[in-house]
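[1] Quick one: sequence plus predicted model below, questions after.
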Amino acid sequence: MMRNALRACSRPEPWRRGPVLTALALLLGLLLLSHAAIPDFAGLGSLVENVLPWFGVLIPALLAAALWRRSLAAVTALLLPAVAWTTLFGGLLPDKSHPGGDLTVATHNVGAADPVPTARTLAAAGADILALEELTPQATPLYEKTLAPRYPHHAVLGTVGLWSEFPLSGTRTIDVMNYGPLAATRSAAAKLPENRALHTTVTTPDGPLAVYVAHLGSVRLMPRTGFWTASRDIGAAALTKAVTADPGPRVLLLADLNGTWDDRAFDGLRAHLDSAQRTSGTGFGFTWPATFPVARIDQILYRGMKAGRSWTLPATGSDHLPVAATLTW
């Protein structure tokens, strides 16, 4: 049998079969390795990076086709995307959690979820600090009333809020909608509420913690302009500036970034913050849409601490899943 296999491999026919499959396998590998070099024309680069893990499903599909076609060239070429995908995302699959933790935090884009049961579910999760995004004037009083017994301190500015077991001070708005020259690129037809981010200092028993809560602008697939990310990118630049300038030794960002951690829009944030999901989670931790999550756009990011565990909480009626993490001082 071994002799027959070697004889089959030495024949030219299996290496000549499936040239299209071979080319597709090589292109897939190059895309995974060089996604940062894809031009962001019409948002193409950003779009690719937001769905980058899902390109992995093409590998077994191409392998099946290559085996059916009996193409040794295509099977060999598939080693490139397989190694590239494993290098990029293989480290996310194992459980990286550690026991213990000084602080438990959670964040949730509540959207259109029913405020009272959602607040009760989140309060029962045991977070010491809880951030909410996409609050409305109608829902905010219900969240405040329901969460008050669990969290004696809170601050709401616009559509974002923070609830805490510990005192808050110096709460202020972070303008993530009109930052610098990028603001001119925002479409007048896509005006969003101005107060979508805040900064506050949480006085924990172990010392002060600078906390940012943010809900960046949405991204959209537009018929004429492609993947529209202007509002999101403005907010990412504003958050990067704020985090970079923050003098505190410990910084926490709880946010709906409307983009995954691989998106080039967050290059600046990646240089200054770590992702709790990447360092202490299991799997990809997808959060959106809640019914069948395909992307991790809700993030717990930190500096000056260590993440012990990161996980998603049960669905609440929002189109996002809540996320939580434990942090060690």
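    All right, it came through fine.
[2] use CA for all of it now, contacts and neighbours both
    OK.
[3] ok, which stretches of this protein are helices?
    2-10, 13-16, 19-33, 44-50, 58-69, 72-77, 79-89, 115-124, 140-147, 230-245, 267-270, 276-280 (DSSP state H).
[4] putting a second one here so we can go through both:
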Amino acid sequence: MLAGLGAATAALLALHRFVPNTPGRLGSLLETFLFWLGPLTALLLLCAAARRARTALLVLLLPAVVWAAVLGPRLLPAGPPGPRELTVVQHNVADDNADPAGTARALADSGADLIALQELVDPASAVYRRELAPRYPYHSVRGTVGLWSRHPLGTTRALDIRPRDIAEPWQRALRAEVRTPYGEVAAYVVHLPSVRLGPGGLGSARRDESAARLGRILAAERARRVVLAGDLNGTVDDRGLAPLTSRLGAPARGLALSYPAALPVARIDQVLARGGRVPAIRALAATGSDHLPVLARVALDDADG
């Protein structure tokens, strides 16, 4: 049995893209928790060792090697900061956050160049403006998403990524031009629709539709350097986010599990980039939100390159 589980785990790790997404978006569900096949393999190895099951131990080496090759590099340390790096904090602050002032101060203490927030609602939105203003004099809020910057902002506009079946007011994406010391960067702040896990599987249809709409916007984006920060309600391995991850690079190092804050099992808060790379991402200390904030390093390409 242990050998069979090991072979199945190796197959899921290596061939997860071939797991069909219907019914119940099983492929996306597997990819959401793909990282945890590593700890599962370690547990199976311990069981095999305890039973002295040599065949099972040999078979279980296969998923261990596959996991180390596919996901292991994320655990390696990142290199030193480069000459053209921005730091970006991404945080869904939660619309029921009981301590917006404390949350804002904690985010400002990170010293990030950019802070992207979601679930901004009144009256807490005014608190974030007030608390972040001393260190982040430039900001833009569109609907329930906002961007605070240490560097001047140029043109800012709302983006329409609303799923077709939502009729009520729904504004959860913006684009802003950030005039950094290294040149202009197009910054996107987004909040994709939530997903639900139920008897029918992973309910991600709205999120996937919204991601596809955003993907088309990114395909038409003419700026050479783009940074996207948002609560994407999915991991970078989830095929439902392929319209974004096929156009923007994901973090190379770091797990930064961000949700739920009490016991994080997945990173659904993401920082992605084009015209640069994201060498590392890490989770910050808990705030009054049900998400953990994440801080990413973004190494920008030379503007003339």
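    Now that the structure is in, tell me what you want to look at. Just so it is clear, the model here is predicted, and its values are computed rather than measured.
[5] Any idea what the TM-score comes out to?
    Once superposed, chain against chain, the TM-score is 0.91 (TM-score structural alignment, normalised by the length of the second structure); 296 aligned residues with a C-alpha RMSD of 1.9 Å.
[6] quick one on the thing from earlier: will you turn the helices of the first structure into TSV that also has distance to Leu252 of the first structure and mean neighbour count?
    TSV is the format used below for these (distance: least, C-alpha to C-alpha, whole Å; neighbours: other C-alpha atoms under 10 Å):
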stretch	distance to Leu252 of the first structure	mean neighbour count
helix 2-10	56	10
helix 13-16	53	15
helix 19-33	30	19
helix 44-50	23	20
helix 58-69	36	16
helix 72-77	43	21
helix 79-89	24	17
helix 115-124	19	18
helix 140-147	21	18
helix 230-245	9	21
helix 267-270	12	16
helix 276-280	10	23
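[7] Dump the ones you listed to JSON lines, plus distance to Met305 of the first structure.
    Below are these laid out as JSON lines (distance: least, C-alpha to C-alpha, whole Å):
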{"stretch": "helix 2-10", "distance to Met305 of the first structure": "54"}
{"stretch": "helix 13-16", "distance to Met305 of the first structure": "53"}
{"stretch": "helix 19-33", "distance to Met305 of the first structure": "31"}
{"stretch": "helix 44-50", "distance to Met305 of the first structure": "27"}
{"stretch": "helix 58-69", "distance to Met305 of the first structure": "37"}
{"stretch": "helix 72-77", "distance to Met305 of the first structure": "42"}
{"stretch": "helix 79-89", "distance to Met305 of the first structure": "23"}
{"stretch": "helix 115-124", "distance to Met305 of the first structure": "23"}
{"stretch": "helix 140-147", "distance to Met305 of the first structure": "27"}
{"stretch": "helix 230-245", "distance to Met305 of the first structure": "15"}
{"stretch": "helix 267-270", "distance to Met305 of the first structure": "15"}
{"stretch": "helix 276-280", "distance to Met305 of the first structure": "10"}
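[8] What residue in the second structure is paired with Ser34 of the first structure?
    Aligning on TM-score structural alignment places Ser34 of the first structure opposite Leu15 in the second structure.
[9] What's the match for Gly102 of the second structure in the first structure?
    Correspondence of Gly102 of the second structure to the first structure, assessed by TM-score structural alignment: Pro117.
[10] gap between the nearest residue to that match once chain neighbours are set aside and Arg220 of the first structure?
    Distances taken as C-alpha to C-alpha, 6 or more residues apart in numbering put Thr316 closest to Pro117 of the first structure, at 7.9 Å, once the chain neighbours are dropped. From Thr316 of the first structure across to Arg220 of the first structure, the span is 24 Å (C-alpha to C-alpha, to the nearest Å).
[11] For the aligned residue in the second structure for Ser218 of the first structure, grab the count of nearby residues.
    Structural alignment places Ser218 of the first structure opposite Ser194 in the second structure (criterion: TM-score structural alignment). When neighbours are defined as other C-alpha atoms under 10 Å, Ser194 of the second structure has 14 of them.
[12] I'd guessed Ser194 of the second structure sits against Asn233; true?
    Yes - if you go by C-alpha atoms under 8 Å, Ser194 of the second structure and Asn233 touch, sitting 5.8 Å apart.
[13] residues shared between the contacts of these two?
    Here Ser194 of the second structure and Asn233 have Arg207 as joint contacts, going by C-alpha atoms under 8 Å, 6 or more residues apart in numbering.
[14] rewinding a little: who has more neighbours, Thr316 and Arg220 of the first structure?
    With neighbours defined as other C-alpha under 10 Å, Thr316 of the first structure and Arg220 compare such that Thr316 has more, 22 against 14.
[15] I'm done for today, thanks for sticking with me.
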